[in-house]
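K.L.:
pasting the sequence and the predicted coordinates here, then a few questions.
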Amino acid sequence: MKISDIATLPTKYGIFKIQSFKENDKEHLAIFTEKLPEIPYIRIHSECLTGDALGSLKCDCGDQLAFALKTINEHGGIVLYLRQEGRGIGLFNKVNAYALQDKGLDTVEANHQLGFEADMRDFSIVEKILKHFGIKQIKLLTNNPKKEFAFKNIKVVERIPVKVEPNPYNENYLKTKKEKLGHKL
């Protein structure tokens, strides 16, 4: 794993530090507060270009990222921004999944129709990054139980729900996340 230098990242949520981690062909980010508490708040956030950058209302990703940055700025911690778009299927396939959703399929059915599992993400890089920071215990900002149990050497001492308001465009998406993916919404 290659690790970049640390830079300052002033944002509308606060002033953070930023560092990049490169493993194979993937480049991930750690966005963190200058002072990390003994048990930091951690958000594992998978890239969502449409939600994070374009403000898509079809998902809750951009709102979850904003919630995490605000919370971490207030309490101290790290947002791990993982480059695994579309639950790991990539941007091209995600747009195809969106087209299938426009025809009535839910997000899981669309992935299956394209030949993918419901969730193709890999969280193994997370422990490596947290080890770099010397972190052994975390307060995890997530609704996804898969993330709660993704660790062998990191103890999740608390799961903090990521609360965002649904809208008419993502109600079915959130229902599918809860019913088919087990998210605690």
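P.N.:
Now that the structure is in, tell me what you want to look at. Numbers count the residues shown, from 1 in each chain.

K.L.:
all contacts plus neighbour counts: C-alpha atoms, from now on.
P.N.:
Fine.

K.L.:
buried residues in the host helix or strand of Phe16?
P.N.:
Taking DSSP states H and E as the definition, Phe16 sits inside strand 14-23. Applying a neighbour-count criterion of 16 or more other Cα atoms under 10 Å, one finds Phe16, Lys17, Ile18, Gln19, Ser20, Phe21 buried in strand 14-23.

K.L.:
ok, the last one - contacts?
P.N.:
For Phe21, the contacting residues are Met1, Lys2, Ile3, Ser4, Glu27, His28, Leu29, Ala30, Ile129, taking Cα atoms under 8 Å, 6 or more residues apart in numbering as the criterion.

K.L.:
is it correct that Asn153 falls within a helix?
P.N.:
No. Membership of Asn153 in a helix is not supported by DSSP: H, G, I helix; E, B strand; the rest coil, which gives coil.

K.L.:
touching, it and Val126? I think so.
P.N.:
No. Judged on Cα atoms under 8 Å, Asn153 makes no contact with Val126 at a distance of 10.6 Å.

K.L.:
look at those two and report which has more neighbours.
P.N.:
Each of Asn153 and Val126 has its neighbours counted (other Cα atoms under 10 Å); Val126 has more, 20 against 13.

K.L.:
the strand holding Phe16: how far from the chain's middle?
P.N.:
Relative to its parent chain, strand 14-23 has a centroid offset of 14 Å by Cα atoms, centre = their mean, to the nearest Å.

K.L.:
below is structure B, check it against A:
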Amino acid sequence: MTVKFIESCKLPTPFGIFDMHGFQDEQDPTKEHVVLTMGDIKLDEPVLARVHSECLTGDGLFSLRCDCGAQLQAAMHKISQEGRGVIFYLRQEGRGIGLLNKIRAYHLQDAGADTVEANERLGFGADMRDYRMLRPMLDHFGIRQLRLMTNNPRKVNALTDLGIDVVERMPHETGRNPHNADYLRTKKGKLGHLLDE
């Protein structure tokens, strides 16, 4: 998977001023990824990082069905506190099945399916995300080592398989509420996420 760098700009946010960098998938130009950076990420020491898959419902519409929006905001806050870090915002809505299929999956969840069962009933795997675009992005920035904010050991393994040095997994648990209790239980029980009860 090849992505090309397009352009950078400043992005003022409630958490501080980030630099926003745009990348485009060369095989599918409709896939546009964003990287947010703060501080000097090219230092030799490992950089605080979040690999975040797009979630319009959680990130932009404030849905309480998941913990995605809370995780994104928490990552931005932690990076601003540290003054140095990177967020890879990947266009992989609905664990890779797309927005409309995610809505179909939500409909099945409304009828009692969990997130994994809903995806499988639609003919998808439990998690269809692909992280191969990270390798050229990391190379672009000269990043060698990550301190990764995630609860997902599969994500750590996927990055390690790509030759990315994850020197530390930092627990990133936030956004628990009554509407996402079953969602988080499924994440832990069926997808192996490292979450407290």
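P.N.:
Perfect, I can see it now. Just so you know, these numbers come straight off a predicted model, no measurement behind them.

K.L.:
circling back: by neighbours, which of the contacts of Phe21 of the first structure wins?
P.N.:
Among the contacts of Phe21 of the first structure, the one with the most neighbours (other Cα under 10 Å) is Ala30, at 24 neighbours.

K.L.:
what sits against the alignment partner in the second structure of it?
P.N.:
With TM-score structural alignment as the matching criterion, the partner of Ala30 of the first structure in the second structure is Val35. Contact partners of Val35 of the second structure, counting by Cα under 8 Å, 6+ apart, are Met20, His21, Gly22, Phe23, Val86, Ile87, Phe88, Tyr89.

K.L.:
can you pull the contacts of Leu195 of the second structure?
P.N.:
Remark: with contacts taken as Cα under 8 Å, 6+ apart, Leu195 of the second structure is in contact with Asn151, Glu173, Leu184, Lys188.

K.L.:
sec struct for it, please.
P.N.:
coil.

K.L.:
of all the contacts of Leu195 of the second structure, which two lie farthest apart?
P.N.:
Glu173 and Lys188 (11.8 Å; Cα to Cα).

K.L.:
which strand or helix spans the aligned residue in the first structure for Glu168 of the second structure?
P.N.:
When the first structure is aligned by TM-score structural alignment, Glu168 of the second structure is paired with Glu158. Element membership for Glu158 of the first structure, per DSSP H and E: strand 155-160.

K.L.:
residue closest to the middle of the first structure?
P.N.:
Residue closest to the mean C-alpha point of the first structure, counted by Cα atoms, centre = their mean, is His45 at 1.4 Å.

K.L.:
looking at this, it is in a helix?
P.N.:
No. Using three-state DSSP, the secondary structure at His45 of the first structure is strand, not a helix.

K.L.:
which position in the second structure pairs with it?
P.N.:
With TM-score structural alignment as the criterion, His45 of the first structure lines up with His52 in the second structure.

K.L.:
now Tyr13 of the first structure: closest residue in space that isn't a chain neighbour?
P.N.:
For Tyr13 of the first structure, the nearest residue in space outside its immediate sequence neighbours is Lys70; the separation is 5.5 Å by Cα to Cα, 6 or more residues apart in numbering.

K.L.:
what is the longest helix belonging to the second structure packed up against?
P.N.:
As far as residue count goes, and with DSSP state H defining each element, the longest helix of the second structure is helix 68-82. For helix 68-82 of the second structure, the contact count by 3 or more Cα pairs under 8 Å, 6 or more residues apart in numbering; DSSP states H and E identifies strand 47-53, strand 85-90 as packing neighbours.

K.L.:
and the aligned residue in the second structure for Gln64 of the first structure, how many neighbours?
P.N.:
Structural alignment (TM-score structural alignment) places Gln64 of the first structure against Gln71 in the second structure. Residues lying near Gln71 of the second structure (other Cα under 10 Å) number 21.

K.L.:
Gln71 of the second structure against Gly175, yeah?
P.N.:
Yes. Using Cα under 8 Å, Gln71 of the second structure is in contact with Gly175, at 7.0 Å.
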